[in-house]
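In: Need coordinates for the below:
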Amino acid sequence: MLLATAERALGSALPISSTIPTLLAALTSAGAGVLVSPPGTGKTTLVPLALADAVEGRVVVAEPRRVAARAAARRMAWLLGEEVGDRVGYSVRGERRVGRRTRVEVVTTGLLVRRLLSDAELPGTAVVLLDECHERHLDTDLALAFSAEVRSALRPDLWLLAASATADSDRMAALLGNAPVIGADAPLFSVNPVWCPPTGPVDPPHGLRVDPRLLDHVASVVRRALAETTGDVLVFLPGAGEIEGVARRLSSVGAEVLRLHGRLSGRDQDAVLTGGRSRRRVVLSTSVAESSLTVPGVRCVVDAGLARVPRTDLSRGLSGLATVRVSSSSAHQRAGRAGREAPGVVYRCWSQAEHDRLPAHPAPEVDVADLTGFALSLAVWGSPDPATLPLPSQPPASAMAVARQTLQALGAVSDDGRVTDRGTRLTTAGVHPRLARALLDGAARVGARRSSEIVALLADDSLGGGTDDLAAAWRRLRNAGAGDPLAARWRDEVRRLRSAIPEGPVRDQADVPGDDLAAGLVTGLAFPERIARLRRTGGYLMSGGTGAGLSPGSGLTGISWLAVAVAQRQAGAQAARVRLAAAIDETTALEAGGEMLRTVDEVVWSGGDVVARQRDLLGSIVLSERPLKNPATPLVQEALRAGMEKEGLGLLRWTPAALHLRARLALLHRALDWPDVSDAALLERAQEWLLSARRRSDLQRVDLVQALRGLLDHRERAQLDALAPERIVVPSSSNIALTYSDDLTDPADPVLAVRLQEVFGWAAAPRIADGRVPVVLHLLSPAGRALAVTSDLESFWQNAYPGVRSEMRGRYPKHPWPDDPASAVPTKRTKHPARR
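Out: This is a model prediction of the structure:
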């Protein structure tokens, strides 16, 4: 029995051992389950062996990282006293150690997804164990959803177990058909936290940049930990660059300094994960050591508190990594590394107050990553709509829309999202769909070997060795000796990619480009929107519309055309920084970016007038242009509209009649919801009144009175003068003009300025707009000076007029000042009229 053999090798039971009978009973009954087990309980090593004892077929264990898959297989094989590849084996990208007797196979979740897409029934597999589901990698989410569908529709005999180190169990159990949840005890050993924030100022991480002062501090904390603790020290850092920086700072420390990250060769990873060293070790690791594997001998953890996560700029088509603060759940997992074998201590390079403000969990990859490969997997599975699958959470709609657009441009999916034959071929390459397209199409242009070599470098830009010149990095890898670890890893990937290229015709030898152009051509096929041309003003413009610049001192400076492989734009920056690119010529740029070539008629407002031109474009890059004769009217109108948006409606000739009509219409818009005549509204309907204008000078000839009346329907034109009259006849028979407000957004009530004697006999002020708007009377003295302002004439006669009469009749004795103005005869004359 495999489990019994492993437990004898351990010499003592692990916390998971007491849970295994309950787990097996649950799987026997329900066929699926969720195992919640903290780090250090033994779930990754003992549970697969127990499952293998309970079933006839193979147990497939899926880990999110290659280093974890290799380590788990090696640990189980050691417990059985065997070599990897006997009853326990592993399969990762580019490497497989599995034999005829293999009962437990550890794979990466990405490889499991490809197997499911190739043959969903998983013949020969009796159990699928998905480890570390809480980490929410894209491939883990897909593997969970696909496996759940397989169990439901094709393989009800398949046991499916989702394992997690955190208690987010209810959601996963629901995805597996309300499967039972089984919990395991926590590790036996406690971990004591020590808070040690930097004493001086340290800048927060920005993009990929980490303040060197933080690395200084981490190195000093490691020295402190070595002095205060025993055993090996595991140090968590965000990336390989920071690992090298801290390693340099620890060059004189009295311990062996080792690196652990996903870019190392399998042999170097194995060396770190193997115990039995006599000398004390400091292991500098990325988040690969958070879960799924044990670094033996560790009694102390030093945590820099940072993690590197994927980020996608959807608007610019740029993807990359960003450095962020670690989540509290990840910090807890990291600390647990110190308590796997004995009580331990964690030195956290931040304060407890900062810890209390950390996010509870890291963001799932589906929320922040490029979803092109994710969307292609859904299409190959036959479920382009993610809502139809039992996924832990749904992807953002905007990111899925961009992913589908990319796949359609690659010819991988049809308009309805279904996978094409080409999409299926792209999936088999085991790389991002963009790189798969470059691999297959590039092989026909530059040959299978060179295409594989270039794509292997594009798939892992760390192989570049620090240069931003892709062709130079390619030459270095080609010429490197057998002992170069980067070159060895690159050659392994080249062999794997080469096997994915079907035999096919290659262009005539005379047309095959040299190595430098081949590197650019394949890169451009992968990222056509990153083909870039040098600007006259400096820097580059990429065909996708984003500006880009080279790092100071780059060997690519001054090159007219680049095929950019990696570019990253920091938050707030105007342009992206080119990290890896190949020099190309214009012919190669046009070949690689052929799908982005177009000729457009462009009519714009430029230099204060309409400019019409025809442009040949590579995306956003202007290749050539020439004047455009007789441009289409809608394009001209749009350019004029843009000009008026920029320079204002003062470009038009606003006559007094037009201004007066506009003011009347603004009042009716306020009162009766007639058409809006604000600047924004007029520009919105510009095509209705710019029919004859072709250039700036034509705007002065637009008849704005007719244009404004043209915005009204037949009924409104008929009612305009009644609802918003230009003049009003007062009791004296004078026909006096109304003054309308020039405030177009919130017009005031209209004003009627009239001598007081001319409105005798009016009991109330008039109202317009179907009685909804009062007219404001400016009542004037015989000399034309304002005596009162009112829209409540009845109140004025009763309350204010007696005072006005008393003051004014001595000053203007020739004018009438009757006791009862409401019943008096109105007059324009100076003589006293007879009473009625």
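In: switch to C-alpha atoms for all contacts and neighbour counts from now on
Out: Will do.
In: Just give the number of residues close to Leu691.
Out: Look at Leu691: counted by other Cα atoms under 10 Å, it has 13 neighbours.
In: for it, what are its contacts?
Out: Counting by Cα atoms under 8 Å, 6 or more residues apart in numbering, Leu691 touches Thr633, Gln637.
In: and if we set it to 10 Å?
Out: With contacts defined as Cα atoms under 10 Å, 6 or more residues apart in numbering, the neighbours of Leu691 are Thr633, Pro634, Val636, Gln637, Val702.
In: Of those, which qualify as buried by neighbour count?
Out: By neighbour count, with 16 or more other Cα atoms under 10 Å, these hold Thr633, Val636, Gln637, Val702 as buried.
In: one more, for comparison:
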Amino acid sequence: RPEIELADLTGFALQTACWGDPGATGLALLDPPPPAALDAARSTLRALGALEDGGVTGRGRALARIGLHPRLARALVDGAPEVGSRAAAEIVALLSEPPPRSAGDDLTATWRGLRRPGRPADAHAARWRDEVRRLRRSAHGGGPVEGPAGDAAPDAWARRGDDAVAGVVVALAFPERVARARRGSGHLMASGTGAVLDAGSALAGARPEWLAIAAADRPSGSASARVRQAVVIDEEVARFAAAPLLETAEEIAWRDGDVTARRVERLGAIELDAAPLRDPDPERMRAALLEGLRAEGLGLLNWTAAATGLRRRLAFLHDALGDPWPAVDDAALLDLVPQWLAGARRRADLKRVDVAAMLRGLLAWDQAKRLDEYAPERVEVPSGSRIRVDYSGERPVLAVKLQELFGWDAAPRLAGGRVPLVVHLLSPAGRPAAVTADLASFWREGYRAVRAELRGRYPRHPWPEDPAQAVPTKRTRRASGS
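Out: Prediction:
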């Protein structure tokens, strides 16, 4: 693949902006830059103050003249007043070239090793010294470096040691790689990516709370980046160097099974501090409850037996008759739920919603009047029992002991006569003995086989030869003549 499709285009975007062509539209390139990568590069440059209103700024031209990736140029320019031009140049020179294999992941230790007086230990150390000299000249405006002025780190950082000095520069270059230890193991970078130290890491033993990560890679298939070089820092360094990522926001959301309302301070994806909101916006609280219902389901509501039964009856009528009988599937109810949440602020409030009353409120007056006729909750059978109709399946079912239906030639039809009621005829033990939607046909054709099978097993129950003319009963003692 062409390199332009894979490379970091931040430096390229800065150069083209300096040429007066921020979008690189006037260049005769073999391959055009990917729009998404170019947009990301320009976004980085805006954050560095190198671009403004689509054009290059004076700061941007100054960064371009240094001859480094804009991030490193920014670390040099902004780091020099904070830690001294010498230290800033030394750290940036260290960041501008991959470290030798022998270097560990402790960037501060590598820096100390390179600073030792005497001849350079190897080619990497020699190149580093040359680059430091070049960068110091750049930090001084391109002229010769005269004396120690500006070289020393200001007391504010120097007193805190090499880690603080190096950490400021690294974090200025890569603020999104500032990372904080998280529960369990590893760190979380401000970018939102996880980071882990190798088992043999020189830094791991210190169990650092904060890191400024200079270099990392992500092994194939891994969700976290592997730290190659980093500096141990503290929260003060993180807040200072990654200040553009600091934000305080009111967060009202469904979190860990309930609504949380907090004022949260974050450094990118890293949560620094949180405090409960005293007077959260009621509308946002209801929106968070709805978010929870969508995420976890309508089971969070108070589904009493009455509410569940009513919902099934309404679902049956909607399927059988369509509009205007309301749809009560999950999607339809989630659209209606906001009307039910007046005053609700917490998960516990969802259990106080009278779901049955809310469902009845979906019906017009004439529908409410016909509900028990079209989809009765119970049906009275010849024995006098009032049996609950089961609407949970595809067809409504009446499950009743066979002896209670003697003399009944037809079960009522529901939905205004459109849907037959399926009858499950039960044995005296309550087990299904037969299923029919046509009782008269069953008495004529199916009953004889059921009687032959069950009569001997349940002799204390009536098994008349002509059930259509027999007296229905709930009694267990057999009547004479049966």
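In: ok so, going back, compare the contacts of Leu691 of the first structure with the second structure and list the overlap.
Out: Shared with the second structure under both residues aligned by TM-score structural alignment, their matches' Cα atoms under 10 Å, the contacts from the contacts of Leu691 of the first structure are Thr633, Pro634, Gln637, Val702.
In: Which elements pack onto the helix or strand harbouring the third one?
Out: Secondary structure here is read from DSSP states H and E; on that basis Gln637 of the first structure sits in helix 633-647. Taking 3 or more Cα pairs under 10 Å, 6 or more residues apart in numbering; DSSP states H and E as contact, the helices and strands that helix 633-647 of the first structure lies on are strand 597-606, strand 609-618, helix 679-684, helix 696-699.
In: Can you name the helix or strand that Thr28 of the first structure falls in?
Out: Thr28 of the first structure belongs to helix 20-30 when elements are defined using DSSP H and E.
In: corresponding residues in the second structure for that helix?
Out: On the second structure, no counterpart of helix 20-30 of the first structure exists by TM-score structural alignment.
In: wait, what's in contact with Ser163 of the second structure?
Out: Wrong residue type there; residue 163 of the second structure is Asp, not Ser. Going by Cα under 10 Å, 6+ apart, the list of residues near Asp163 of the second structure reads Asp106, Leu107, Thr108, Ala109, Trp157, Ala212, Ala230, Val231, Val232, Ile233, Asp234, Val237.
In: again, only this time at 8 Å
Out: Asp163 of the second structure touches Thr108, Val231, Val232, Ile233, counting by Cα under 8 Å, 6+ apart.
In: Glu493 of the first structure: how many residues sit nearby?
Out: 21.
In: what helices or strands is the helix or strand that contains Met358 of the second structure leaning on?
Out: Assigned by DSSP H and E, Met358 of the second structure belongs to helix 355-360. Helix 355-360 of the second structure sits against helix 305-321, with contacts defined as 3 or more Cα pairs under 8 Å, 6 or more residues apart in numbering; DSSP states H and E.
In: how about the helix it packs on: buried residues?
Out: Ala307, Gly309, Leu310, Arg311, Arg312, Arg313, Leu314, Ala315, Phe316, Leu317, His318, Ala320.
In: and which of these is nearest Glu394 of the second structure?
Out: Phe316 (8.3 Å; Cα to Cα).
In: That closest one is in contact with Tyr391, isn't it?
Out: Yes: if you go by Cα atoms under 8 Å, Phe316 of the second structure and Tyr391 touch, sitting 6.9 Å apart.
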